[in-house]
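**Student:** Let me see the structure of the following:
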Amino acid sequence: MGAVARETTQPCPECGAEIRGDSRFTLWCAACDWNVDPKEPQPEAGRLERAERALARRHGEQLLTEMLSGNTPRPRRDASAVMATALALTVHGLTLALAVAGVWCVVAGWGAAAVVAGLVLLVVAWVLAPRVGRLPDDRPVLLRADAPELFALVGEVARSLGTRSVHAIVVDGSINASVTTYGLRGRRLLVLGMPLWEVLTPAERIALLGHELAHYTNGDTRNGLVVGTAVRTLSLWHHSLRPLPHPSAVEMAVNALYVVPRLLVRGLLELLVRLTSRAGVRAEYLADRLAARTASTEAAVGLMDRLLITETIEILLRSEANRAALGGSRSTREAAARADELWGLLTAYAASVPEHEYERQRRAGARRGHQVDTTHPPTHLRRACLLVGEPVAAAVVPQAPQTERIVKELAVARTEVARRLLRDGLGY
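**Tutor:** Just a heads-up that it's a prediction; the model follows:
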């Protein structure tokens, strides 16, 4: 997948219009949409994922319709959010009940069997208990002293949003970005996927930072300590109660016993998803609008377009990892040089993507409802939301000297991430 354009021309098989394009990408007709989306839709992983995507799409369309009619979504704690919190607290209450029952069985003096049962209950309660996040030890972690200019930029974006900055930044090989918390004090953590960061312009990077930091201000309950950890607990229950494959006679009986509890847990999970979906979609729209106010509407829309080519970026990275594996072992110097070449290849490819390919991706995304993940509204709806009303100018403008210093601060981390991508692929 090279970065050199290969222009080609042919008539459209459907309407006869002339098609001018780049043979590196899908050839399609802008006049009649012939071949605009030749890829077969991928099957969803399961019922819960299908429900999440469907809800995100429906609520995304509803909220966009509201905005087009003049209503602006605002962060608020509605009845669904209150019910979701109550349900999450109930889930945690059950975990606490298991712990109390375990302690009771151990200290009540009812014999060895009761002690064993109590210990089992305590282990289960420990597994299901809410976890405080930690800084990862398998990815580069940057503190303020490691990257003062990057933290200065993040701090400027945070101030423009009226929120606090982050305490640490993790750099990894995902084509994504996110925010979370770690430690008992709830310190803020920003996760930057270097492949996404590298293909963005300086203004689009500010839009990305604005979107992620906006989640601290817009009332998204899905990733909070109470609701987020309850989803994790229910997911663990659902996974633990899955039917045993190729069961024996005894295991068939166990599978039968699992049916009702598994249905109950799945029902609770789906209910929690339904209760938080609309608020989560609203939070994404709000984060996009705040990103536009921070970096400009143009930069935020550009970020949406870049998200549409993440699949081709993933293909390129996997291809390069396969090539590196076929090349065998290399010296440390050769590995470092190959890692640096990866980012040059990636940025050159992203810069070479023509506008007609972005337009095809936008039309195809609208047809099949392209989403970053199961919780985000479709990307074409997010883009349409940004284009509602008058464009806004940037509150934070990239400065070339600062951008160059940030590149130097990230040099060690980006080399390490590239080496891991080439060695382990996207799943590292």
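
**Student:** Please count neighbours and contacts with C-alpha atoms only from this point.
**Tutor:** OK.

**Student:** So for stretch 416-428, what gets flagged as buried?
**Tutor:** Neighbour counts over stretch 416-428 (16 or more other Cα atoms under 10 Å) mark 416-423, 425-426 as buried.

**Student:** would you turn those residues into JSON lines with distance to residue 247?
**Tutor:** Formatted as JSON lines, those follow (distance: Cα to Cα, whole Å):
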{"residue": "416", "distance to residue 247": "45"}
{"residue": "417", "distance to residue 247": "42"}
{"residue": "418", "distance to residue 247": "43"}
{"residue": "419", "distance to residue 247": "43"}
{"residue": "420", "distance to residue 247": "39"}
{"residue": "421", "distance to residue 247": "39"}
{"residue": "422", "distance to residue 247": "40"}
{"residue": "423", "distance to residue 247": "38"}
{"residue": "425", "distance to residue 247": "35"}
{"residue": "426", "distance to residue 247": "34"}
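
**Student:** quick one: residue 190 and residue 277, what's the gap?
**Tutor:** Plainly put, residue 190 is 23 Å away from residue 277 if you go by Cα to Cα, to the nearest Å.

**Student:** and if you look at residue 53?
**Tutor:** From residue 53 across to residue 277, the span is 10 Å (Cα to Cα).

**Student:** More neighbours: the two, which one.
**Tutor:** Shown here are residue 53 and residue 277; by other Cα atoms under 10 Å, residue 277 has more neighbours (29 against 22).

**Student:** That one - that's part of a strand, no?
**Tutor:** No - read with DSSP: H, G, I helix; E, B strand; the rest coil, residue 277 is helix and lies in no strand.

**Student:** That one contacts residue 56, correct?
**Tutor:** Yes - if you go by Cα atoms under 8 Å, residue 277 and residue 56 touch, sitting 6.3 Å apart.

**Student:** let's see this one next to it:
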Amino acid sequence: MVRSSAGVLGRMWQGMAQRESARLRDAFVERAVPAPSARAALGQALAVLVILVYAALSAVGLWWALVALGLWGEAHVFVRLLCALGGVGLLGFAWVARPRFPAPWGVEVTAEQAPQLHALVAQVAGALDVRAPVRIVLTPEVNAFMARTGWRGTPTLGLGLGLWFGMRPQERVAVIAHELAHLRSGDPTRSGVVAAALNVLDHAVSVLTPDAWMEYQAEHLQAVSNLMSRLMALVPLGVYSLMLNLVGAQQQAAEFRADLLAARVAGSQATAHALDRMYLADLLDSALHKQWQRPEAPHVFAELRRMWDAASPERWAKAREEGQARNVRLDASHPPTADRLQVIGAWPREAQIGLSDKSSGWLDVELGPFIPVLERAAIDDYRVRMGG
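**Tutor:** Have a look, this model is predicted:
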């Protein structure tokens, strides 16, 4: 009976997610800039509450510490001892759980090392009317990202060489444009109070969850303490999940907006093709295995490009079907790829910025010196994951 009830609730929740996803997609198909949902406002309010609770705990911890030190009123020695223990605990928790936005991992490529790449990124930023990223970093992944680091939100563009070398020239413009578009797409999880609240909750869960060593060493009292910590961690974990579900539509709407802005700069066709190629992003592992065991291509990223180009229409069709079959999630950062392609197709645009094969080739030459170290990092990571 319990299993049946859970199944019913699960199907109800999944049905709601699918309806919300379809509503959001249709809104962008009918109107490129739909109004935000009321649920997003609840997510913002919850984020403010999280920050206020965090500030209150920090203030109480500081107050108790002052009482313990005799700097705030008169108190019995036993009360001061309790305040010392509580103050240290709360202030320690506040320090570890503080919101922070470290720089993402990647090998930085400067304007001196890759002047044409930086010039292209600046050109795309100008077309989007956004600030060009302060840093550009390279990773070996089939991915690209736009991150804001530090309290000032310094923009950093990340380009995965697996994605870069797998894309055709105009698709590369689309990738850059999509990521830079996030600087104005309104994703609440990338900056502002929602991002800060999620950051606090994430660190709070980490602080309260016992690690493997604590579990291994646990005896009777320690086991009870670990259990209590795990139960306490459920509170920030639940709030974290709730907040993502509340702002999920707004977060996915930001992806639709970034797609449409990218299409305005790179053209709808190139933007759709770049997105479609991500269906076979998992071929990177196959390329890593091939390059590790029987290398034939100049590097693993060229091998991935070869695999993408050699994939049969049936393989692409199967990958698309599998992608469309995945369950929609309200807390997912991206809407279904099929929905994104439908929205892009509903608003056809010609490219504002073009990238020729020759210019694209020069960009590859600039990035050439970074390939060996990133290829080695990718292969080493793959070997660890494969147990070898």
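
**Student:** Fetch the TM-score of the aligned pair.
**Tutor:** For this chain pair, the superposition-based TM-score is 0.81 by TM-score structural alignment, normalised by the length of structure 2; 360 aligned residues with a Cα RMSD of 3.2 Å.

**Student:** between residue 53 and residue 277 of structure 1, what contacts are shared?
**Tutor:** Contact criterion Cα atoms under 8 Å, 6 or more residues apart in numbering; residues shared by residue 53 of structure 1 and residue 277: residue 375.

**Student:** what sits in contact with each of residue 277 and residue 56 of structure 1?
**Tutor:** Common neighbours of residue 277 of structure 1 and residue 56 (Cα under 8 Å, 6+ apart) are residue 375.

**Student:** In the stretch 151-300 of structure 2, what residue spans correspond to strands?
**Tutor:** For the stretch 151-300 of structure 2, the strands defined by DSSP state E, counting those that start in this stretch cover 154-160.

**Student:** From residue 177 of structure 1, how far out is residue 79 of structure 1?
**Tutor:** Distance from residue 79 of structure 1 to residue 177 of structure 1, by Cα to Cα: 30 Å.

**Student:** So between those two, which is more surrounded?
**Tutor:** When residue 79 of structure 1 and residue 177 are compared for neighbours, residue 177 comes out ahead with 19 against 10, by other Cα under 10 Å.

**Student:** Trace that one over to structure 2, please.
**Tutor:** In structure 2, the residue matched to residue 177 of structure 1 (TM-score structural alignment) is residue 144.

**Student:** for its match, what are its contacts?
**Tutor:** Residue 144 of structure 2 makes contact with 157-160, 163, 175, 179, according to Cα under 8 Å, 6+ apart.

**Student:** Mark which of the residues you listed are buried, thanks.
**Tutor:** Buried subset of these (neighbour count, 16+ other Cα under 10 Å): 157-160, 163, 175, 179.

**Student:** Save those as JSON lines, and put in distance to residue 365 of structure 2 too.
**Tutor:** Listed next are these as JSON lines, based on distance: Cα to Cα, whole Å:
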{"residue": "157", "distance to residue 365 of structure 2": "19"}
{"residue": "158", "distance to residue 365 of structure 2": "18"}
{"residue": "159", "distance to residue 365 of structure 2": "15"}
{"residue": "160", "distance to residue 365 of structure 2": "16"}
{"residue": "163", "distance to residue 365 of structure 2": "16"}
{"residue": "175", "distance to residue 365 of structure 2": "19"}
{"residue": "179", "distance to residue 365 of structure 2": "23"}
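
**Student:** Quick check: of those, which lies closest to residue 221 of structure 2?
**Tutor:** residue 158 (46.0 Å; Cα to Cα).

**Student:** ok, and the closest non-adjacent residue to the counterpart of that closest one in structure 1?
**Tutor:** Aligning on TM-score structural alignment places residue 158 of structure 2 opposite residue 191 in structure 1. Nearest non-adjacent residue to residue 191 of structure 1, counting by Cα to Cα, 6 or more residues apart in numbering: residue 170, 4.7 Å away.

**Student:** can I assume the one you found sits in a helix?
**Tutor:** No - counting by three-state DSSP, residue 170 of structure 1 is not found in a helix; it is strand.

**Student:** Next one: it from residue 180 of structure 1, what distance?
**Tutor:** 11 Å.

**Student:** swap in residue 159 of structure 1?
**Tutor:** In terms of Cα to Cα, residue 159 of structure 1 sits 18 Å off from residue 180 of structure 1.

**Student:** Neighbour count: those two, which is higher?
**Tutor:** A count of neighbours by other Cα under 10 Å puts residue 180 above the other of residue 159 of structure 1 and residue 180, at 19 against 14.

**Student:** Surely the more buried one touches residue 189?
**Tutor:** Yes - here residue 180 of structure 1 reaches residue 189: they are 5.3 Å apart, a contact under Cα under 8 Å.

**Student:** Just to check, residue 169 of structure 1 is in contact with residue 194?
**Tutor:** No - with contact defined as Cα under 8 Å, residue 169 of structure 1 does not count as touching residue 194 (11.7 Å).

**Student:** check contacts around residue 301 of structure 2.
**Tutor:** Going by Cα under 8 Å, 6+ apart, residue 301 of structure 2 touches 161-162, 165-166, 287, 375.
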